[in-house]
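Q: 3D, please:
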Amino acid sequence: MVEQHAPHLDTVFHALGDATRRQMLRDLSRGERSVSQLAEPFAISLAAASKHIKVLEQAGMIRREVRGRTHLCRLDPGPLASAHEWLAAYERFWTDRLDALDRLLREEDARAPKPPKNPEGDGHE
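A: Below you'll find the predicted structure:
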């Protein structure tokens, strides 16, 4: 299991904590994008987009390559896998809890007295 207090996870979750950066990651999941393409859906400057990209780079979630005057970004999903692994422990916890609740409710239903059947059989009075 991934260490709970790993500084790298802190950086990943910080990067994921912003809706603009999450959308940039979704866009990058469909392929390489330039900084201007990543900034386009938002009402932000290229400088602001670049700051978001730097946060994603520091988290190791994207790689930037300079081709001439164009900065191209590519998704690196490795850190997302680490975050997913950390969250999976909590998914197991909640699944176990919900399964236990389901069992309790089924046992309670099984113990509850059954309502008498309508002798006429149509379910209406």
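Q: alpha carbons only for contacts and neighbour counts from here, please
A: OK.
Q: can you give me how far stretch 30-43 is from the chain middle?
A: Relative to its chain's centre, stretch 30-43 lies at 20 Å (Cα atoms, centre = their mean, to the nearest Å).
Q: this one as well, want them side by side:
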Amino acid sequence: MIETDEDRADALFHALADRTRRDILRRVLAGDHSISTLAANYPMSFAAVQKHVAVLERAGLLTKRRQGREALASGDVAVLRSAGRLLGELEEIWRGRVARIDDLLNQLKE
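A: A predicted model of the protein is given here:
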């Protein structure tokens, strides 16, 4: 079980690091898909797609629910927004460093 914000971030970025998982996420964000429908889109076994879905689910990027005999996957935009906020925070730190370098260079010119 994911406990801290850092653990959540690790799980999130690990899940997004794989192109197949990013593609699965795009599909489920556009609408609910059964795991078997998802599996039909990739040149890998059903079990391999299930593993990718499990990684996305552990990261909170998608949820599964039963509908009859099928498991349907749905994407969670809120989790992506939290990733965007985290990246925004990191960007602000980076921009602050660049601004300090600019200040130092300007001081050297004077």
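Q: check contacts around the equivalent of residue 9 of the first structure over in the second structure.
A: Counting by TM-score structural alignment, residue 9 of the first structure corresponds to residue 9 in the second structure. Residues near residue 9 of the second structure by Cα atoms under 8 Å, 6 or more residues apart in numbering: residue 83.
Q: For residue 9 of the second structure, what is the enclosing helix or strand?
A: In this structure, residue 9 of the second structure sits in helix 5-16 according to DSSP states H and E.
Q: just checking, what packs against the helix or strand that that helix is followed by?
A: Downstream of helix 5-16 of the second structure, the next assigned helix or strand under DSSP H and E is helix 19-30. The contact analysis (3 or more Cα pairs under 8 Å, 6 or more residues apart in numbering; DSSP states H and E) places helix 19-30 of the second structure against helix 5-16, helix 46-58, strand 70-75.
Q: Check the mean deviation of the very next helix or strand once past helix 19-30 of the second structure from the first structure.
A: Using DSSP H and E, the next helix or strand after helix 19-30 of the second structure towards the C-terminus is strand 33-34. Overlaying the first structure shows strand 33-34 of the second structure at a mean distance of 0.6 Å from the equivalent residues (mean Cα distance after the TM-score superposition for the first structure).
Q: I'd like the next helix or strand past strand 33-34 of the second structure.
A: According to DSSP H and E, the helix or strand after strand 33-34 of the second structure is helix 35-39.
Q: List the buried residues of whichever helix or strand residue 94 of the second structure is part of.
A: Assigned by DSSP H and E, residue 94 of the second structure falls within helix 77-109. Judged by neighbour count using 16 or more other Cα atoms under 10 Å, the buried positions of helix 77-109 of the second structure are 79, 83.
Q: from the chain's centre, how far out does that helix sit?
A: 21 Å.
Q: what's the angle from it to helix 5-16?
A: 100 degrees (axes from the mean of the first three to the mean of the last three Cα atoms, to 10 degrees).
Q: List the buried residues in stretch 11-30 of the first structure.
A: For stretch 11-30 of the first structure, a neighbour-count test (16+ other Cα under 10 Å) marks 11, 12, 15, 16, 20, 21, 24, 25, 27, 28 as buried.
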